[in-house]
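Novice: sharing a sequence plus its predicted fold:
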Amino acid sequence: MMETKKNNAKHSNQVRIIGGTHRGRKLAFASAEGLRPTPDMVREKLFNWLGQDLTGKAVLDLFAGSGALGLESASRRASRVVMVDNNRDTVQSLNRNCKELGFRQAETLFADGITYLKNTMDSFDVVFLDPPFAWNRWAELFDLLELHLKNGAMVYVETGSLPQRPPYLETYREGRSGMSKFELLLYSQEFE
């Protein structure tokens, strides 16, 4: 059955930064099929788990969408934020929001998440994985992701049904909100 594209009146294509230097700022984002921004309550819980301040951290938001997680990280002083999305309109919205907020440490890329991981040499302290619910290439993603994680990295997964966790990640925290399930995973070379 084909999923129909709907605008959720609750978020009406706006996202609010909930913490850091730009707390309270509302930002517009482009509509896209399967796009569902992480709710404020979930982001608040997530950033409590991560620690409120991300100073010095390199962050990857692999399915950036509205930019809620990547922009929140930049507001919380991450030293580098890479936001990747495969929708041109979405990437243009992300670019506008980064410029409007003056986030020089944030970069946006128009790419498929898997392709990005195959073609980058970068590694990250925090990774956000919040693809559309219908997305199902988890095994391939997890095979590539390990090469891009710094020791002690945290990986956030949000989806309708949590994928099988790879052996190199340990569950740190987990929760649910509406139809979404989420977990924060810890990477350590000791788990291998």
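Specialist: Received it, and whenever you're ready, just let me know what you need.
Novice: use CA for all of it now, contacts and neighbours both
Specialist: OK.
Novice: so Arg80 is in contact with Asp122, correct?
Specialist: No. Using CA atoms under 8 Å as the test, Arg80 is too far from Asp122 to be in contact (11.0 Å).
Novice: below is an additional structure, to be compared with the one above:
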Amino acid sequence: MRIIAGRFRGLTLASVGKGDAGAHLRPTSDRVRESLFSMLTGGRFGDPVEGAKVLDLFAGTGALGLEALSRGAAHVTFVDDGRKAQTLIRENIAKCRCADQVTVLKRDATRLPGGSPHDLIFLDPPYGKGLGEKALDAAIKGDWIAPNALIVWEESAAIAPLDGVTLLDTRQYGDTVISVLRRV
């Protein structure tokens, strides 16, 4: 796993290895991440990355948030409560030498306290457990998601319509479905 583009381009991230089966670590592949960021920066959604305040829920290795930071995001808040994930996120932040541009929260993404609004949200919950809906609801109620923010949701199937967001696009990459939403 590596950073695809930007100032950290080519940097190899910490290996998940065999990982922790209970941690549900399933990093977004380089191919899917490259396609996702090509879609985001292609102009259809404006420029949601440059200067953005990014929220990476169920951050895992932190690869999505670090890719955004590499491509010009101003700040990334990583949220994950897993021990293995916390270790990987911190190791990858050290590799990127970007500790001054990130915040790491050891929290359950479905139980967020009050926060400050973010412009770009990555939501990559364990597949098929209904945690994405709960995390999105907690983030909206906790004021973590700015009006008109772009939300990128990675799941194993298309998501059902939800209150407070509009579905803009859906793409499938093998067993991964990426849905792009906008907060209304």
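Specialist: On my side now, so go ahead. In this text, all values refer to a predicted model and were calculated from it rather than measured experimentally.
Novice: after superposition, what is the TM-score?
Specialist: Once superposed, the chains reach a TM-score of 0.84 (TM-score structural alignment, normalised by the length of structure 2), with 172 aligned residues with a CA RMSD of 1.8 Å.
Novice: thinking again about what came up before, ok, Arg80 and Asp122 of structure 1, which is more surrounded?
Specialist: Arg80 (23 against 12; other CA atoms under 10 Å).
Novice: can you name the residues that contact that one?
Specialist: Going by CA atoms under 8 Å, 6 or more residues apart in numbering, Arg80 of structure 1 touches 56-59, 74, 105-107.
Novice: quick one: the strands in structure 2?
Specialist: 53-57, 75-79, 102-105, 118-123, 145-155, 165-173, 176-183 (DSSP state E).
Novice: most tightly packed of those?
Specialist: Burial of those is given as mean neighbour count (mean count of other CA atoms under 10 Å); strand 53-57 ranks first at a mean of 28.
Novice: residue closest to the middle of structure 2?
Specialist: Computing the C-alpha centroid of structure 2 and ranking residues by CA atoms, centre = their mean puts Phe122 first, at 2.7 Å.
Novice: now that one: how far from Ala21 of structure 2?
Specialist: 22 Å (CA to CA, to the nearest Å).
Novice: so how far is Gln92 of structure 1 from whichever residue in structure 1 pairs up with Leu105 of structure 2?
Specialist: Aligned against structure 1 by TM-score structural alignment, Leu105 of structure 2 finds its counterpart in Leu109. Plainly put, Leu109 of structure 1 is 10 Å away from Gln92 of structure 1 if you go by CA to CA.
Novice: again with Ser188 of structure 1
Specialist: Relative to Gln92 of structure 1, and taking CA to CA, Ser188 of structure 1 is found at 35 Å.
Novice: if we can go back for a sec, could you dump the strands of structure 2 to a markdown table with distance to Pro27 of structure 2?
Specialist: Listed next are the strands of structure 2 as a markdown table, based on distance: least, CA to CA, whole Å:
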| stretch | distance to Pro27 of structure 2 |
| --- | --- |
| strand 53-57 | 13 |
| strand 75-79 | 14 |
| strand 102-105 | 17 |
| strand 118-123 | 12 |
| strand 145-155 | 11 |
| strand 165-173 | 14 |
| strand 176-183 | 11 |
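Novice: which of those sits closest to Gly6 of structure 2?
Specialist: In terms of CA to CA, the element of the strands of structure 2 nearest to Gly6 of structure 2 is strand 75-79, at 14.8 Å.
Novice: corresponding residues in structure 1 for the closest one?
Specialist: Residue span in structure 1 matched to strand 75-79 of structure 2, by TM-score structural alignment: 80-84.
Novice: give me the neighbour count for the nearest residue to Ile114 of structure 1 once chain neighbours are set aside.
Specialist: Counting by CA to CA, 6 or more residues apart in numbering, Ile114 of structure 1 lies nearest to Leu141, which is 6.0 Å off, once chain neighbours are set aside. Residues contacting Leu141 of structure 1 under the criterion other CA under 10 Å number 16.
Novice: nothing else from me, thank you.
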